[in-house]
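K.L.:
sequence and computational prediction follow.
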Amino acid sequence: MATRDFHLSYTVYDSVDALPSEDAALMRAALDATRLSYAPYSRFRVGAAARMQSGAIVSGSNQENASYPVGICAERTLLSVASTLYPGEPIDTLAVTAAGSREPISPCGICRQSLLEFQGRTGRPLRLLMGGEFGPVWVVEDARGLLPLAFTTDNLLP
């Protein structure tokens, strides 16, 4: 029998203003994306912005639906846009935030799985910035850290 531990290392910045300028701009782009959110039911407006490996910026926002399961989170909207506009290109850094939030928000479980799958497809770690409109920002260098014991393509039978 063996006991193993999971450890997640992340950096905490006091605010968006404390981030390096390139990351602060990305967080502001994610906040701008919240304006495109369609969230009449939850009123939880989430925006995401990513800097592609080429330097291009892509954004997405959550899109709710009266039939709740068919809504889509900001992160998955962004991944769809990125993989359509820049097929095969890795994301360098992805920022996610919510309008009005004073606490960092992190991707939900299905988004964590989607981020990990995207990272696996491109073969490059996906760096995450997670914040609210106000307050601290958490930085994780590899999306894999958010989903220990993940189900991946390696688990699929041949």
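P.N.:
Noted; the coordinates are in hand. Numbering: from 1, shown residues only.

K.L.:
C-alpha from now on. contacts and neighbour counts both.
P.N.:
Fine.

K.L.:
what sits against residue 65?
P.N.:
For residue 65, the contacting residues are residue 71, by Cα atoms under 8 Å, 6 or more residues apart in numbering.

K.L.:
name the helix or strand for it, please.
P.N.:
Using DSSP states H and E, residue 65 maps to neither a helix nor a strand.

K.L.:
from residue 139, how far out is it?
P.N.:
In this structure, residue 65 lies at 30 Å from residue 139, with Cα to Cα, to the nearest Å as the measure.

K.L.:
presented hereafter is structure B, for comparison with structure A:
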Amino acid sequence: MKKIRIEAILEVFESLQEVELEVQQLMKQAMEARDKAYAPYSEFLVGAAILLANGEVVTGNNQENASYPSGLCAERTAIYYAGANFPKVPIQKMALTARSLKYQLVKPVPPCGACRQAIAEYEQHQQEAIEIYFMGEAGKVVKASSLADLLPLSFDSSYL
């Protein structure tokens, strides 16, 4: 038997003001998208903003449905839009933010498992890391330099 160690290094900023200006602006766009989310059931609003290599910014937010599996997370809404409209343009950065209508959310909220897998597919396809910044509605901001830091043993097409 052999044991392996898997480690991830994440950067934690005390507030949004500590990150570079470009990321602050991207996060503000994610906040604007978040505040337009359709989340009448969970009252948990999520916004995503994606910076593409051509300078375009694509946003998305969570869209719920009374038939719960039919909804879609903000991250996948944005990344699928980017893939559909800019199929050959690499994704450079992604900013994510969430807030609850029930309480103040200051803990950074990372992508769910399904979104991690979707982001992994794009990162693997473009063969370039995607920087991911995530936060609650206020407080600390966490940066992962690559989706691989959040999902180190991802499933990809090599298994098919």
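P.N.:
Yes, it's here. Being a predicted model, the structure only gives us computed values, none of them experimental.

K.L.:
would you pull the TM-score for this pair?
P.N.:
TM-score of the superposed chains, computed with TM-score structural alignment, normalised by the length of the first structure, equals 0.96; 156 aligned residues with a Cα RMSD of 0.9 Å.

K.L.:
and the helices in the first structure?
P.N.:
Taking DSSP state H, the helices of the first structure run over residues 21-33, 74-85, 109-122.

K.L.:
how about these, which one is nearest residue 102 of the first structure?
P.N.:
Shortest distance between residue 102 of the first structure and the helices of the first structure, using Cα to Cα, is found for helix 21-33: 12.7 Å.

K.L.:
who are the packing partners of that closest one?
P.N.:
Counting by 3 or more Cα pairs under 8 Å, 6 or more residues apart in numbering; DSSP states H and E, the packing neighbours recorded for helix 21-33 of the first structure are strand 46-52, strand 57-61, strand 91-98, strand 127-131.

K.L.:
adding distance to residue 24 of the first structure and mean neighbour count, write those strands out as TSV.
P.N.:
As requested, these are arranged in TSV below (distance: least, Cα to Cα, whole Å; neighbours: other Cα atoms under 10 Å):
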stretch	distance to residue 24 of the first structure	mean neighbour count
strand 46-52	11	27
strand 57-61	13	25
strand 91-98	9	28
strand 127-131	9	25
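
K.L.:
Serialize these to CSV and add fields for distance to residue 113 of the first structure.
P.N.:
What follows is these, written out as CSV (distance: least, Cα to Cα, whole Å):
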stretch, distance to residue 113 of the first structure
strand 46-52, 16
strand 57-61, 17
strand 91-98, 15
strand 127-131, 14
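
K.L.:
can you say which of these is nearest to residue 37 of the first structure?
P.N.:
Of all these, the one in closest proximity to residue 37 of the first structure, counting by Cα to Cα, is strand 57-61 (4.9 Å).

K.L.:
the closest one vs the second structure, average distance?
P.N.:
Compared with the second structure after fitting, strand 57-61 of the first structure has a mean deviation of 0.4 Å; criterion: mean Cα distance after the TM-score superposition for the first structure.

K.L.:
which helices and strands does that strand pack with?
P.N.:
Based on contacts counted as 3+ Cα pairs under 8 Å, 6+ apart, the elements that strand 57-61 of the first structure packs against are helix 21-33, strand 46-52, helix 74-85.

K.L.:
how far off helix 74-85 does the shortest one point, in degrees?
P.N.:
For strand 46-52 of the first structure against helix 74-85, the angle by axes from the mean of the first three to the mean of the last three Cα atoms, to 10 degrees is 40 degrees.

K.L.:
now strand 46-52 of the first structure on the second structure. Mean distance?
P.N.:
Once the two are superposed, strand 46-52 of the first structure sits an average of 0.3 Å from its aligned residues in the second structure (mean Cα distance after the TM-score superposition for the first structure).

K.L.:
so which bit of the first structure is stretch 68-87 of the second structure matched to?
P.N.:
Mapped onto the first structure using TM-score structural alignment, stretch 68-87 of the second structure spans residues 68-87.

K.L.:
next one: stretch 133-152 of the second structure
P.N.:
Per TM-score structural alignment, the counterpart of stretch 133-152 of the second structure in the first structure is residues 129-148.

K.L.:
how far does the matching stretch sit from its chain's centre?
P.N.:
On the basis of Cα atoms, centre = their mean, to the nearest Å, stretch 129-148 of the first structure is displaced by 8 Å from the centre of the chain it belongs to.

K.L.:
which residues are in contact with that stretch?
P.N.:
So stretch 129-148 of the first structure is in contact with 6-16, 23, 27, 31, 93-106, 112-113, 115-116, 119, 125-128, 150, going by Cα under 8 Å, 6+ apart.
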